[in-house]
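[1] the following comprises the amino acid sequence and a computationally predicted model.
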Amino acid sequence: MSNVVEIDGRRAAYRAGKITITESMSIPWVMRNHAHDRAEQIVFERKSSINTWVPVTWRQFYAEVRALARGLLALGVEPNDHIAIMSHSRYEFALFDQATWAVGAQLIPIYETDSTDQARWIVKDSQCRMAIAETPQIRDVLAPLLPELDHFEAIHVVEENAVEKISAKGSLALDPEIDRRIDATTADDLATIIYTSGTTGLPKGARLTHRNLLHVAINGPLDDGLSRIIGGMQRSLLALPMAHVFARFICLMSMYSGNVTGFAPDAKNLVSDVQSFRPTYILAVPRIFEKIYNAADAKAGKGLKLKLFRHFAKVAIEYSRALDKPGGPSLALKAEHRLGERLVYSSIRSILGGNLRNSISGGAPLGARLGHFFRGVGINVYEGYGLTETSAPTSVNTPHFMRIGSVGPAYPGCYVSVDDDGEILGKGDHIFVGYNNNSEATAAAFTEDGWFRTGDLGEIDDDGFIFITGRKKELIVTAGGKNVAPAVLEDRLRGHPLISQVVVVGDQKPFIGALVTLDSEMLPGWLRNHGLPEMSASEASEDPQVLAAIDRAIKRANDSVSRAESIRKFRILPIDFTVANGYMTPSMKVKRASVIRDFNEEIERIYAAG
């Protein structure tokens, strides 16, 4: 069945959604109705101090939302006020999100790993009135902004009982005002601003409305195919940072669809949290699936057991690939797969709690090999695609429409097309309304006929499956789904006397790395000043003291960015980039694509040790 239509004179992938968001609908309006209709249904499970999962019903959750909303009113929070939040994913994040919407304000997320400089830009650009910090340490990151910014008044700390302290300030007399504000909020009112890194180094604030977020949160669970994965009475463990649009969308979608959601804020505890929570599905970035695979590999141990695991991992991949071929797996492959089920696959599923059968991957390309491995062991990973500006999903594979290697057909109610230059375009109620205080960037983000430019290159086949073939932008997206603007680090490092050029790498990789070239003119003086003999740039690229100096420079540059954006490993190249050798333009800009292509072997060495 084809999922291709014609719209605006363009060929586009499209699947109809079941619900059109009306003007009177908003997130707090929907959640108030759910709390009334599903009062005794469990909506969350919280992790206790003794690592057990404690159920929270809609009645309990919404009572806490209302109490916190009263407290925010008592603090003087007005409609359209902005409140920053800097926290890992946790129950209190969802609580503050709903309470802030209930009083007509907006929660502006900041990654918990961001530096003071990064937080300063977001708090200033979005004019945040106050902030919610998860820990005293995170409060210390935000504290320097209090005397600097007149509009920034206070920081409340979750782990210092911020919820209880704020809630205690309110009174039941404020309830009518909460309901008035909920009723006054419309679908096209602003819901949040999520900052996404740009090539200039300063993040751009994507303005998302209630219509944007409700469109994707409601139409997914109602889709005939997706409902088999994320329909009601499922259990989902949220392991992504809530500052990421994908996690925010997942939380809202799970609440709407009647699922139970748990939070796994620490990646180090992910496997144990999955085992104890026992999810039926997870939505995650590829890095999490890589961690799961690595955990299974590590659990196999050494010697014969390890060889056995790796052999049947290959069998799983071959079996899954054969499912997509005419005739399916051979009898011999089926028999070997059954043996793998008894010896290996069932134990892998037990690592994941035993109930996990479906998952959705987004944020970065998953890779066909991982997709086939998990399907081969009995866990379907449905790859999707989207950006902050598309409210997370714009396409996704489903049980009804699946093609491993693609990012699926269009998400319900979303249009996806390809421009003449190969750029993926999007249109629909999920597309953001523009960048905060940046009309120039907003205008550049859309075509003349109103389609959003994703910056990614791709193609759409005759059945409406979308394939991403590359990135039009220089923006790096790590395997963990983190957007990284290379210019921030490159500009800082080029100021070091030893360094001529830097190319930050890490697209679809587990961490950020860098290729560095030495300044041959500055090198002799630096060597003399450090009591070192003369040497060529090629020799210096392997000298321990030169390597240590570059390492110190990188560590200093890393102070300006979050840990996820920081350079973990680097390689010094034996040559410099010049116009003569074709690695720089006449205007002295590095030809990034040429460098990455010709020095791919050096890049792979950065990641060779994992």
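    Looks like it arrived, so ask away. Residues are numbered from 1 along each chain as shown.
[2] please count neighbours and contacts with C-alpha atoms only from this point.
    OK.
[3] helices along the stretch 151-300 of the chain, start to end?
    Ranges of helices in the stretch 151-300 of the chain, per DSSP state H, counting those that start in this stretch, are 162-167, 175-184, 210-222, 227-230, 245-257, 270-277, 286-299.
[4] now the nearest residue to residue 149 once chain neighbours are set aside: which helix or strand?
    Nearest non-adjacent residue to residue 149, counting by Cα to Cα, 6 or more residues apart in numbering: residue 124, 7.3 Å away. Secondary structure assignment for residue 124, by DSSP states H and E: helix 116-125.
[5] elements contacting that helix?
    helix 136-142 (3 or more Cα pairs under 8 Å, 6 or more residues apart in numbering; DSSP states H and E).
[6] let's bring in a second model and compare:
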Amino acid sequence: MKSNPNITRVFDLLPNCVLAVNKDDTFASKVKGEWKKYSATEVIEIVNQVSIGLIKLGVKKDDKIALISNNRPEWNFIELGVQQLGAVLVPMYPTITIEDYRYIFTDAEVKLVFVSDKALLAKVLEATSVLTGIEGIYTFDKTKEAKHWTELLDSSKGEDFAQIEPFKAAVQPDDLLTLIYTSGTTGKPKGVMLTHDNIVSNIDGLVIGKHLELCSDDKALSFLPLCHIYERTDVYVYMYYGVSVYYAESMETIADNLKDVKPQVFATVPRLLEKVYDKIVAKGYELSGIKKQLFFWALNLGLKYDPMKDMGWWYDTQLKIARKLIFSKWKEALGGNIKIIASGSAALQARLSRVFWAAEIPIAEGYGLTETSPVVSSSILSDFRVGCVGTVLPNLQVKIAEDGEICVKGPSVMKGYYKKPEATAEAIDADGWFHTGDIGEFFEGRYLKITDRKKEIFKTSGGKYVAPQVIENKLKEAVLIEQAIVVGEGQKFPSALIVPEFNALKEWCSRNEISYTNPEQIIKNQKVKDKLDEVVKDLMKNIAQYEQVKKVELLPKLFTIESGELTPTLKLKRKIIHNNYKNLIEGMYN
């Protein structure tokens, strides 16, 4: 099942798609306040120059090249140049620890390292100070402490690009393309081995299944880390369709970049959509009189919307008015041209799906893992169910095991874990089924629904199993709650540690004439504690009795990647959080 028989390796996208469309803005990034655009021919020339430069450095097939950077065109130039030689890219998060860098450099036997800036260079230099085998470190930003990546381009001047062809010809679809180290929530990172065929087949599944219908006139804004296969495969899909890729300057500039670029598509995670929604609602609270009434009338109307159902004449009439008066401003804030937002990496609250669709901002929720390159299922805009993660890609098989675990088989399932045959055998059974560790079911026989992580489900002292993610997502529906972790293994009932949304809490305190000092002090205020208890109690009304959160403790600061309490993909590291707040948790049961 091929969408384009000429594309069997990822770098085949360059001549068959990128050059075929031949846009002036294949890639773009902001440099000194202006968008620097690279045409299709410029992209291919730079990629070839990178390949030549690497050949001159002695890079051979299967050599490992590390890349640690924010999203920018240089990321693509290096990785595509590496691909053409049959070498293997090892991308890493800029946010991981020096110890993790050192472990990955050693485990992957990295030969060269590319980093974006001086701060990351300092971490890499410390990590590599006791290592042998690293033959060179290059930066994208100019600094005196390392070589600049353009030295590769300079060394290729006057060279014949034809010398790259034998390298490209030697790359087979089943050859290793990349090693992606998954942080996981426990233990040392594992290197996921993905081949060209793994990723090309995932592109095929998305294209043939019409999960992302785009065209060459479209623009995409990219801001999720390219080191994660989710954003990386999305960029390959953009390249397939000839979509221009504009890279956001940083996570802090996304709002401005959306208004500037006016993209038709971008990929995101639910956490960012939650923040967008919370900011919108916070602004709604700042309104007064008829404007405030209209805002919350429209919001409540949107929260009931189902794009796959006939909502009736009266509802549709009201929604038309709400869209004109209120929701049009939401669309404008995202650039005004959105055709599709891809949401993945975690469960999207159903209310967010409903309200954004009501605002004519279509969100396609999907599901996948690094080990599946990554997409397993994705919503088709004309055929999906709110609360589900879409339908399975046409070139994959999915079954639900007896214990509820989702198992996947197909061409996009990884080759295995690098140097870890036992872990590979544990993940992929003798019949070729990859065991995801996620619990799920098929709704109406075809729409995949994720209910929890297999290893995160816990049992209360009453013998009842509790799926914490479902309850945590319910808690985060509250405007006053930003983060939550549900605990209660072996206890009589579940409890929760909650981080309030402090901007919304500050606004609530102002309306209720409560003096707001700082997070540490305000969470001790009895009226605030009573309010959060009331919010949680209300949210638990439709949750089974044995799953209901009975006690909560408020925390003054967010769980973060830096504190070690979140993975780079923003998943809770439950064991670390449990250990950090052991006394607080025990206090809820004493």
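    All right, it came through fine. Worth saying up front: this structure is predicted, and the values here are computed from it rather than measured.
[7] TM-score for the pair, please.
    Superposed pair, TM-score by TM-score structural alignment, normalised by the length of structure 2: 0.77. Supporting alignment: 499 aligned residues with a Cα RMSD of 3.4 Å.
[8] in structure 2, what sits opposite the residue nearest to residue 149 of structure 1 in the alignment?
    Here residue 124 of structure 1 is matched to residue 106 in structure 2, going by TM-score structural alignment.
[9] ok, residue 408 of structure 1 next?
    Residue 408 of structure 1 maps onto residue 390 in structure 2, by TM-score structural alignment.
[10] what residues are up against its match?
    Residue 390 of structure 2 makes contact with 364-367, 377-380, 384, 447-449 under the criterion Cα atoms under 8 Å, 6 or more residues apart in numbering.
[11] tally up the residues packed near the corresponding residue of structure 1 for residue 340 of structure 2, please.
    Taking TM-score structural alignment for the superposition, residue 340 of structure 2 sits opposite residue 358 in structure 1. Neighbour count for residue 358 of structure 1, taken as other Cα atoms under 10 Å: 21.
[12] quickly note the distance from residue 358 of structure 1 to residue 465 of structure 1.
    20 Å (Cα to Cα, to the nearest Å).
[13] residue 63 of structure 2 against residue 90, yeah?
    No. With contact defined as Cα atoms under 8 Å, residue 63 of structure 2 does not reach residue 90; the gap is 10.1 Å.
[14] show residues contacting the longest helix seen in structure 1.
    In structure 1, with assignment by DSSP state H, the single longest helix is helix 303-323. Applying Cα under 8 Å, 6+ apart, the contact partners of helix 303-323 of structure 1 are 297, 300, 328-329, 333-334, 336-337, 340, 344, 369, 372-377.
[15] so which of those residues belong to helices?
    297, 333-334, 336-337, 340, 369, 372-376.
[16] of the residues you listed, buried ones?
    Among those, the ones that count as buried by 16 or more other Cα atoms under 10 Å are 297, 333, 337, 340, 372-376.
[17] for residue 483 of structure 2, see how far away the equivalent of residue 46 of structure 1 over in structure 2 is.
    Aligned by TM-score structural alignment, residue 46 of structure 1 pairs with residue 29 of structure 2. Plainly put, residue 29 of structure 2 is 32 Å away from residue 483 of structure 2 if you go by Cα to Cα.
[18] can you check residue 53 of structure 2 too?
    In terms of Cα to Cα, residue 53 of structure 2 sits 47 Å off from residue 483 of structure 2.
[19] kindly report the same for residue 459 of structure 2.
    For residue 459 of structure 2, the distance to residue 483 of structure 2 - Cα to Cα - is 22 Å.
[20] please apply the same query to residue 62 of structure 2.
    Relative to residue 483 of structure 2, residue 62 of structure 2 is positioned 42 Å away (Cα to Cα).
[21] going by distance to residue 20 of structure 1, which of the ones in helices among the contacts of helix 303-323 of structure 1 wins?
    residue 375 (33.4 Å; Cα to Cα).
[22] okay but the closest one is in contact with residue 381, surely?
    Yes. With contact defined as Cα under 8 Å, residue 375 of structure 1 counts as touching residue 381 (6.7 Å).
[23] just flag the most distant two among the buried ones among the ones in helices among the contacts of helix 303-323 of structure 1.
    Across these, no pair lies farther apart than 297 and 333, at 21.9 Å, counting by Cα to Cα.
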